[in-house]
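J.: sequence plus the predicted model coming up.
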Amino acid sequence: MQITTQDELAEHEIVETLGLVRGNAVRTRHLGKDILAVLRALIGGEVPEYTKMLAESREQAIDRMCAQARSLGADGIVAMRLTTAPVMQGAAEILAYGTAVRLRARRSPASGSAP
């Protein structure tokens, strides 16, 4: 699956637009991670427990978006975006969305031809 945040892929042309696809993941905080985060906040720096949790959530949302695109027969997604939104106290949604498309490789110019 080719995925880009651009409106097109340089090496491919879009031959069919199949529509909006999306995938999401909702995560809640974990008490153990919260305790570690509070302790880290005292000394400053990154909170790797949350960094890992958010990275896993993003990947899950993207995987779900790709699965929906494949079910439509797509081999690419253009204009892909990620967004987050609070769901409730201590929980957030990660949403991946884009436009599912069918692609064809662009033909390269004939070699040896003069401009």
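T.: On my side now, so go ahead.

J.: only C-alpha atoms for contact and neighbour calcs from this point on.
T.: Noted.

J.: quick one, what contacts Asp75?
T.: Met1, Gln2, Ala69, Ala100, Val101, Arg102, Leu103 (C-alpha atoms under 8 Å, 6 or more residues apart in numbering).

J.: Arg81: which of those residues is nearest?
T.: Nearest to Arg81 out of the contacts of Asp75 is Ala100 (C-alpha to C-alpha; 12.5 Å).

J.: of the contacts of Asp75, which is the most crowded?
T.: Ala100 (30 neighbours; other C-alpha atoms under 10 Å).

J.: in what helix or strand does the spatially closest residue to it that is not a sequence neighbour lie?
T.: For Ala100, ignoring the flanking residues on the chain, the nearest one in space by C-alpha to C-alpha, 6 or more residues apart in numbering is Ile77 at 4.5 Å. Counting by DSSP states H and E, the element that carries Ile77 is strand 76-88.

J.: pasting the second one now:
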Amino acid sequence: MNLSSIQGVVLTNVEQVPGKTIVEHYGLVTGNTVRAKHVGRDIAASFKNLVGGELKGYTELLGDAREQATTRMVEQAQALGANAVVNVRFSTSAVAQGAAELYVYGTAVRAE
């Protein structure tokens, strides 16, 4: 189980908020961002591919994308009156050459 909180909204990847009862169900909430690769990161990644190792530029890019998409989902949940999002899942997909979408979704609820 993974349990965290952003802007006072509890996020979890399970169906319940541990120790709480879900008293209101608001439905699906989502957040996404589309990011393009950076030329400088591509050059660095090309060199790293020769010797192996972590592509730190891309790791940072995806981390930033996850944070932005999650923040957008949380803001949508708050607008509905939720204080938690359960069943949080992430997905990625290519939308164009050199660009990818990071999508996060879950179920907004009020837990007490």
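T.: That came through, no problem. What you see is a predicted model, and the numbers here were worked out from it, not measured in a lab.

J.: where do the strands of the second structure begin and end?
T.: Ranges of strands in the second structure, per DSSP state E, are 3-6, 9-12, 22-36, 84-96, 99-111.

J.: what packs against the first one?
T.: This means strand 3-6 of the second structure. Where contact means 3 or more C-alpha pairs under 8 Å, 6 or more residues apart in numbering; DSSP states H and E, strand 3-6 of the second structure is packed against strand 9-12.

J.: tell me the contacts of the aligned partner of Glu8 of the first structure in the second structure?
T.: Taking TM-score structural alignment, the alignment pairs Glu8 of the first structure with Gln16 from the second structure. For Gln16 of the second structure, the contact set (C-alpha under 8 Å, 6+ apart) comprises Ile22, Val86.

J.: determine the longest helix present in the first structure.
T.: helix 48-71 (DSSP state H).

J.: and that helix against the second structure, how far off on average?
T.: Its aligned residues in the second structure lie a mean 0.3 Å from helix 48-71 of the first structure after superposition (mean C-alpha distance after the TM-score superposition for the first structure).

J.: what range in the second structure does that helix sit on?
T.: The aligned range for helix 48-71 of the first structure in the second structure is 56-79, by TM-score structural alignment.

J.: how far off centre is the matching stretch?
T.: 5 Å (C-alpha atoms, centre = their mean, to the nearest Å).

J.: run through who's touching that stretch.
T.: 6-7, 9, 29-35, 41, 45, 83-85, 102-105, 108.

J.: could you rerun that using 6 Å?
T.: Stretch 56-79 of the second structure is contacted by residues Val29, Thr30, Gly31, Asn32, Thr33, Arg41, Ala108 when judged by C-alpha atoms under 6 Å, 6 or more residues apart in numbering.
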